[in-house]
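Peer 1: Got a predicted structure here, sequence first:
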Amino acid sequence: MSWHLGRLAGFDLETTGVDTETDRIVTACVVQCGGGQSTQSATWMADPGIEIPEEAAKVHGVTTEKARAEGRPAAEVVEQVTAALAEVVLAGVPVVAMNASFDLTMLDREARRHGVQPLIDIVGDDLRVIDPRVLDKKIDRFRRGGRKLEDLCRTYRVPLDGAHNADADAIAACRVVWRIGSSFPDLPRVALDDLHARQIEWAREQAEGLADYFRRTPGKEHQADGVRAEWPMVPAPRDGGDQ
């Protein structure tokens, strides 16, 4: 069976910001869908232990007050999310994550911050990821317009109810992947292991292209150094990063 017709595990985080080394998880979702089985979804809200900036709260709807009142301790959430992902990975289910290097890196840093065994240390080489952003940029390189999840949902005719809600985004990413697999027959012929390996190279090429664009664009040159090419996760700094 092709990877796009089998079981998929959507994964998404909403966070206090976009710096994977210093920002924190606010909400998370791991949803299993497809493969002829019923959909199973698990969601979490964490008290990140720091203030949630107003601009971030406007995106995902969780304020500092709401997180403190309704969220679970951050360490508990990180441990449970990591365990949920480890379970699906070790069962051979690929993780679907839009812009995977952000979400998986964020989870890794949170695990190290809270003394939780990181996902990569549990699953090792068994991790297989499908990133709709990387796939879309490879198969439709010159399409004009944005490449955010909302843009991909419009392009591939996938409904998105509640954008920037972790569970809505996770299931939408899985549906986009299914649409891509159904629309481009060459991709489903690629075995999952090979697809994962190819995405590593595609993501590197895409990052290098973005960095080159920044270098050539007046006023954006400084952004080139911040582009990371590692996928599906940026390795942890040797000093363990921000605590």
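Peer 2: All right, it came through fine.

Peer 1: Please count neighbours and contacts with C-alpha atoms only from this point.
Peer 2: Noted.

Peer 1: Let me know the helix or strand that the closest residue to residue 115 other than its chain neighbours is in.
Peer 2: For residue 115, ignoring the flanking residues on the chain, the nearest one in space by C-alpha to C-alpha, 6 or more residues apart in numbering is residue 75 at 7.9 Å. In this assignment (DSSP states H and E), residue 75 forms part of helix 74-90.

Peer 1: try residue 8
Peer 2: When secondary structure is defined by DSSP H and E, residue 8 falls within strand 7-15.

Peer 1: Just after that strand, pick out the following helix or strand.
Peer 2: Heading C-terminal from strand 7-15, the first helix or strand you meet, by DSSP H and E, is strand 25-34.

Peer 1: quick check: angle from that next one to strand 7-15?
Peer 2: With axes from the mean of the first three to the mean of the last three C-alpha atoms, to 10 degrees as the basis, strand 25-34 and strand 7-15 are set at 170 degrees to each other.

Peer 1: Tell me which residues are up against the helix or strand just after strand 25-34.
Peer 2: Per DSSP H and E, strand 25-34 leads on to strand 40-47 as the next helix or strand towards the C-terminus. Counting contacts by C-alpha atoms under 8 Å, 6 or more residues apart in numbering, the residues outside strand 40-47 that touch it are 25-33, 64, 67-68, 70-74, 77, 166-167.

Peer 1: tell me which residues in strand 40-47 are buried?
Peer 2: By 16 or more other C-alpha atoms under 10 Å, the buried positions in strand 40-47 come out as 43-47.

Peer 1: Pick out whichever of the residues you listed sits closest to residue 227.
Peer 2: For the buried residues of strand 40-47, the residue nearest residue 227 by C-alpha to C-alpha is residue 46; the value is 28.3 Å.

Peer 1: residue ranges for the strands of the chain, please.
Peer 2: If DSSP state E is used as the criterion, the strands of the chain fall at 7-15, 25-34, 40-47, 72-73, 95-96, 129-130.

Peer 1: could I get the ones you listed as JSON lines with distance to residue 115?
Peer 2: As requested, these are exported to JSON lines (distance: least, C-alpha to C-alpha, whole Å):
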{"stretch": "strand 7-15", "distance to residue 115": "19"}
{"stretch": "strand 25-34", "distance to residue 115": "15"}
{"stretch": "strand 40-47", "distance to residue 115": "16"}
{"stretch": "strand 72-73", "distance to residue 115": "13"}
{"stretch": "strand 95-96", "distance to residue 115": "23"}
{"stretch": "strand 129-130", "distance to residue 115": "24"}
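
Peer 1: quick revisit: isn't the residue nearest to residue 115 up against residue 114?
Peer 2: Yes - counting by C-alpha atoms under 8 Å, residue 75 does reach residue 114; the two are 5.4 Å apart.

Peer 1: the more surrounded of those two?
Peer 2: For residue 75 versus residue 114, the count of surrounding residues by other C-alpha atoms under 10 Å is larger for residue 75: 19 against 15.

Peer 1: measure the more buried one to residue 201 for me?
Peer 2: Taken as C-alpha to C-alpha, to the nearest Å, the spacing of residue 75 relative to residue 201 amounts to 33 Å.

Peer 1: List the buried residues in stretch 172-190.
Peer 2: So for stretch 172-190, counting by 16+ other C-alpha under 10 Å, buried means 172-181, 187-188.

Peer 1: One more to weigh against that first structure:
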Amino acid sequence: MGWHGDALVGFDLETTGTDIENDRIVTAALAHLEPDGRTATARSWLIDPGVPIPDEAAAIHGISTARAREQGMPAAAGVAAVVEAVAEVLRSGRPLAVMNARYDLSLLDRECRRHGIAPLSARLGRSPGPVVDPLVLDKHCDRYRKGKRTLQALCEHYGVPLTGAHDAGADALAAAQVALCIGRKHEAVGCLDLAALHDLQVRAAAEQAVSFQRHLRRTSNPGARVEQAWPLIPAQRGPDADRPAPGPETGQGRGSGRRAGSGQGPAAPGSPGTSAAGDPSTAEVPAPRPPTE
């Protein structure tokens, strides 16, 4: 039956902005989805990021600075709880479904380092996995489809209900449901075991980044460099490290403050509206032409 015949766990973050190196976690959620579509368990965290939450971000995910300070966990404690919960999932061998994993897992990594907490890779002793990224898989399986590739758009395409969009819990559950739908619809990926699926996504994400880089260089930025690493972008080695531009997954519309980004600096790969060329997931980047006979 393949990986989609087993349970998987959705994961999502809502944040203060678009920059994986500098922005902070505001809410996080894990949703354990059974193969029959039932949600077995769900966990969520509200965190005081320790910095003001921009109004643009609060308008999207609904968490104000005042609410986070009053009701949220201290940042270090919250980040530690989230990363350990994610580590528990991956230690168990269950796949983690993350829409645009590059963004969430990289920002979580930077938050851990900021607070002196062991990051996910250190807790696992390896790169995070198995990860199932609906965005990468959808683009790999249906590369010629036109239109947006936001979480909401994927939910509509695969017939997944999305209630409470821009809420970490709702988005985590939707990411898992879309992942299952992709596995069931596209046999070429659905038949794989988790290790092979993860490796396929590493390659597919890199290929998609190369394609996006080519598009940027052709249309707007001759010197563009696009991040290829997936599912985790390695931490910068120093304050002056040169960071490639966001990957092609920008603008995923997953309900976080990252949609409010300006598109400048080392913005989060996959964060909405943060690439130098605008938002390819909202049809800024044309779909590749299908091969002709």
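Peer 2: Okay, I see it. Remember, predicted model here, so these are calculated numbers, not experimental data.

Peer 1: quick check: longest helix of the second structure.
Peer 2: Across the second structure, the longest stretch assigned as helix under DSSP state H is helix 194-219.

Peer 1: Report all helices and strands that that one contacts.
Peer 2: For helix 194-219 of the second structure, the contact count by 3 or more C-alpha pairs under 8 Å, 6 or more residues apart in numbering; DSSP states H and E identifies strand 131-132, helix 134-141 as packing neighbours.

Peer 1: ranking those by burial, who's on top?
Peer 2: strand 131-132 (a mean of 28; mean count of other C-alpha atoms under 10 Å).

Peer 1: Packing partners of that one?
Peer 2: Other helices and strands packing on strand 131-132 of the second structure, by 3+ C-alpha pairs under 8 Å, 6+ apart, are strand 96-98, helix 194-219.

Peer 1: In the first structure, what range does it match?
Peer 2: Applying TM-score structural alignment, one finds that strand 131-132 of the second structure aligns to the residue range 129-130 of the first structure.

Peer 1: Next, the mean deviation of that stretch compared to the second structure.
Peer 2: On superposition with the second structure, the mean distance recorded for stretch 129-130 of the first structure (mean C-alpha distance after the TM-score superposition for the first structure) is 0.4 Å.

Peer 1: one step back: of the helices and strands packed on strand 131-132 of the second structure, which stretch is the most buried?
Peer 2: The highest average neighbour count among those, using mean count of other C-alpha under 10 Å, belongs to strand 96-98 at a mean of 29.

Peer 1: What's the average distance for that one when superposed on the first structure?
Peer 2: Here strand 96-98 of the second structure is compared with the first structure after superposition; its mean distance to the aligned residues, by mean C-alpha distance after the TM-score superposition for the first structure, is 0.4 Å.

Peer 1: what sits up against that strand?
Peer 2: For strand 96-98 of the second structure, the surrounding residues in contact (C-alpha under 8 Å, 6+ apart) are 8-12, 89-90, 104, 129-134, 172, 175-176, 179.

Peer 1: One more pass at 7 Å, please.
Peer 2: With C-alpha atoms under 7 Å, 6 or more residues apart in numbering as the contact definition, strand 96-98 of the second structure has outside contacts at 8-12, 90, 130-133, 175-176, 179.

Peer 1: Could you single out the nearest of these to residue 19 of the second structure?
Peer 2: Ranking the contacts of strand 96-98 of the second structure by separation from residue 19 of the second structure, with C-alpha to C-alpha as the measure, puts residue 12 on top at 15.9 Å.

Peer 1: if we can go back for a sec, residue 226 of the second structure is nearest to which of the helices and strands packed on strand 131-132 of the second structure?
Peer 2: With distances scored as C-alpha to C-alpha, the stretch of these nearest to residue 226 of the second structure is helix 194-219 (5.4 Å).

Peer 1: what number of residues lie near the nearest residue to residue 93 of the second structure once chain neighbours are set aside?
Peer 2: In space, not counting the residues next to it along the chain, residue 93 of the second structure is nearest to residue 130; the distance is 7.2 Å by C-alpha to C-alpha, 6+ apart. The criterion is other C-alpha under 10 Å. On that basis, residue 130 of the second structure has 21 neighbouring residues.

Peer 1: Tell me the spacing between residue 130 of the second structure and residue 85 of the second structure.
Peer 2: Here the distance between residue 130 of the second structure and residue 85 of the second structure works out to 15 Å (C-alpha to C-alpha).

Peer 1: Next: residue 74 of the second structure.
Peer 2: Distance of residue 74 of the second structure to residue 85 of the second structure, computed by C-alpha to C-alpha: 17 Å.

Peer 1: Equivalent analysis for residue 23 of the second structure, please.
Peer 2: Computed with C-alpha to C-alpha, the distance linking residue 23 of the second structure and residue 85 of the second structure is 21 Å.

Peer 1: the more surrounded of the two?
Peer 2: With other C-alpha under 10 Å as the criterion, residue 23 of the second structure and residue 85 differ in neighbour count, and residue 23 comes out ahead with 22 against 16.

Peer 1: ok, now which ones touch the more buried one?
Peer 2: 15-17.

Peer 1: now the residues you listed as a markdown table including distance to residue 196 of the second structure and neighbour count?
Peer 2: Formatted as a markdown table, the contacts of residue 23 of the second structure follow (distance: C-alpha to C-alpha, whole Å; neighbours: other C-alpha atoms under 10 Å):
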| residue | distance to residue 196 of the second structure | neighbour count |
| --- | --- | --- |
| 15 | 31 | 30 |
| 16 | 34 | 29 |
| 17 | 33 | 27 |
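
Peer 1: from those residues, which is closest to residue 159 of the second structure?
Peer 2: Proximity of the contacts of residue 23 of the second structure to residue 159 of the second structure was ranked by C-alpha to C-alpha; the top entry is residue 15 with 26.9 Å.

Peer 1: Return the distance of the equivalent of that closest one over in the first structure relative to residue 2 of the first structure.
Peer 2: With the correspondence set by TM-score structural alignment, residue 15 of the second structure lines up against residue 15 in the first structure. Here the criterion is C-alpha to C-alpha. By it, residue 15 of the first structure lies 33 Å from residue 2 of the first structure.

Peer 1: ditto for residue 201 of the first structure
Peer 2: Plainly put, residue 201 of the first structure is 21 Å away from residue 2 of the first structure if you go by C-alpha to C-alpha.

Peer 1: try residue 153 of the first structure
Peer 2: The separation that residue 153 of the first structure has from residue 2 of the first structure, given C-alpha to C-alpha, amounts to 22 Å.

Peer 1: Name the residue in the two with the higher neighbour count.
Peer 2: A side-by-side neighbour count of residue 153 of the first structure and residue 2, using other C-alpha under 10 Å, places residue 153 first with 18 against 12.
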